[in-house]
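S.K.: sequence first, predicted model second:
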Amino acid sequence: MHTFTIAEKNTSLAWTAACRALDVAANPRRDGFHTVVRIADATAEDPQVRAHFDRVRDEYGYEPIETVANTIFPSMLAATCSSPEELVRRYREIYERLKRMDRGNRGGTYFGRIVAYPGEGGPVNQLTALIARIRLQASSSGPMSAAYEMDVAHPDDVVPEETWSTPVHVAGKDNRYRGFPCLSHCSFQLDRDRTLHAVALYRSHYMVARAYGNYLGLGRLLAYLAQQANLHPGSLTVVAGHAQIENHVTAIRPVIQNQIQLSA
């Protein structure tokens, strides 16, 4: 079994290192199992890496990186909202339109699952509940370190408004072999120094089509939660059950093999 564990300071370096770990002669399928990518600041990027990868994606018809990242956290929309409640309301207002605009979003988006989970009694807002839980614990004298989950739930479960669970994969419903949702689980950890960390589990990660944007989106979600709770954003760890360079390895090799000039 081919696998790897890497740790880098930003999304660009983490993505290039992960691809490089897969693109080796001893691994002709360019895939791996139980891979681990740890990013100190997943909101940070190297502009040269990003510019090169943007050109490759445009040439081969991939979605823009920002489109991928926005399915997890719509950062531009959030920047225009005065509160998490306003963000939830405005996203819900456009959610059905977003699902119709892109075939890849027909089953929903990850952020849609967070703010409008299809519960039995209608859409359930779980973002503000999670923020409230983190705020409450962070302000206490003995905060819980690992009580902040985006977990797996059955569609028949009753999901009350005040729940702390944010399902991103629904057992009994999301049974397609491919497609949404590849993100199975996301969890947040509150460190004693008032730093919030995150770990995400993907059943499958496509390194060219999705991984870079997913790292960014998760990093921005983590940063938003930390900001709303007056905490420091920490590291993001992404575990993939199966990761692969699915296409166009020749096109991305100049950047993953450090053949372009990286920023200092």
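M.R.: Arrived safely, thanks for sending.

S.K.: only C-alpha atoms from now on, for both contacts and neighbour counts.
M.R.: Noted.

S.K.: residues contacting Ser235?
M.R.: Neighbour list for Ser235: Arg38, Ile39, Ala40, Asp41, Ala42, Leu196, His197, Ala198 [criterion: Cα atoms under 8 Å, 6 or more residues apart in numbering].

S.K.: which helix or strand contains it?
M.R.: Using DSSP states H and E, the element containing Ser235 is strand 232-244.

S.K.: which parts of that strand are buried?
M.R.: Across strand 232-244, burial judged by 16 or more other Cα atoms under 10 Å covers 232-244.

S.K.: next structured bit after that strand?
M.R.: Proceeding C-terminally, strand 232-244 gives way to helix 249-256 as the next helix or strand, assigned by DSSP H and E.

S.K.: next, the one to line up against it:
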Amino acid sequence: MSAVNVAGRTALDAWRNGVAMVLDRREVFNLFTTIDEPTILDAGWLAQCSPRKRGFPGDDVREVIKTIFPFELAQALPDRAALYQAYLERHDRAMRFKRNRSAWGTYFERLVRFPDHPATNQLEVVIEKLNKWEKRSSTGLVFHLSTPARDTPRTRGGPCWHFGELVWHPGDLLDLVVVYRNHDFYNKALGNFLGLGQLLRFICAASGKTPGKLVCHSVHAYNGGSVEALRAISH
């Protein structure tokens, strides 16, 4: 099955173009989304394009963003070590309540405390390499969001973002390339794109690099809501 490509200057532009494909085809396999300026985040989008904020069943874009990068907490805690500690404390406290429990946690948790390897902070390792490697490695910096030990095959659930890679270009420009096995363009995709953009901004600020593009391979893209609701939040 051939790939489908969409693009946009901002996360909102690219998401809307992806939504058009999903609405037209009902589901899309191998959808590649390229966002030229992924670090742009307009607060107005969080209400305008959030199902819950618009009165539809579904997620809140702001909360989806925070599963990938806690952008509001990061504004209050510029020190990276303090940010990691504060996030994990909040995460663990929230997991005490049954309604919040998940077999896989959140993406940011997996970036800074990988399952079964709590001492492994992938995010900090990448930042350290970007700061210390004397020779640029174009494709040597990766994030793993899934582990066979925890994420056994299941019909529903489990992390959808599986893999991330930083592409380090000449001139210290960083692209972020990600792979999603399953991508809900109603509830998740816009928040995912915005969260990944803020994650890229954070990495670049910590390593003295310049944010480049976000490229997302959605193996399966679909509408997790009604056609009418998706049309409403995307216009």
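M.R.: Yes, it's here. Note that the structure is predicted; figures quoted are calculated from it, not measured.

S.K.: neighbour-wise, which of the contacts of Ser235 of the first structure leads?
M.R.: Ala42 (30 neighbours; other Cα atoms under 10 Å).

S.K.: chain neighbours aside, what residue packs nearest to the aligned residue in the second structure for it?
M.R.: Ala42 of the first structure maps onto Pro38 in the second structure, with residues paired by TM-score structural alignment. Leaving aside its sequence neighbours, Pro38 of the second structure sits nearest to Gly197 (Cα to Cα, 6 or more residues apart in numbering; 4.6 Å).

S.K.: give me the distance between Tyr224 of the first structure and Glu246 of the first structure.
M.R.: 31 Å (Cα to Cα, to the nearest Å).

S.K.: which of these two has more neighbours?
M.R.: For the pair Tyr224 of the first structure and Glu246, the greater number of neighbours falls to Tyr224 (21 against 14), based on other Cα under 10 Å.

S.K.: how near is the residue mapped onto the more buried one from the second structure to Leu174 of the second structure?
M.R.: Aligning on TM-score structural alignment places Tyr224 of the first structure opposite Phe202 in the second structure. Distance of Phe202 of the second structure to Leu174 of the second structure, given as Cα to Cα: 12 Å.

S.K.: which of the contacts of Ser235 of the first structure lies closest to Met76 of the first structure?
M.R.: Within the contacts of Ser235 of the first structure, the smallest distance to Met76 of the first structure is 16.6 Å, found for Ala42 (Cα to Cα).

S.K.: any idea what Leu130 of the first structure aligns with in the second structure?
M.R.: Leu130 of the first structure maps onto Val126 in the second structure, by TM-score structural alignment.

S.K.: look up the closest residue to Thr71 of the first structure, ignoring the ones flanking it.
M.R.: Closest to Thr71 of the first structure by Cα to Cα, 6+ apart is Thr109, at 5.3 Å.

S.K.: what about the aligned partner of that neighbour in the second structure, neighbour count?
M.R.: Matched across to the second structure, Thr109 of the first structure falls on Thr106, judged by TM-score structural alignment. For Thr106 of the second structure, the neighbour count with other Cα under 10 Å is 17.
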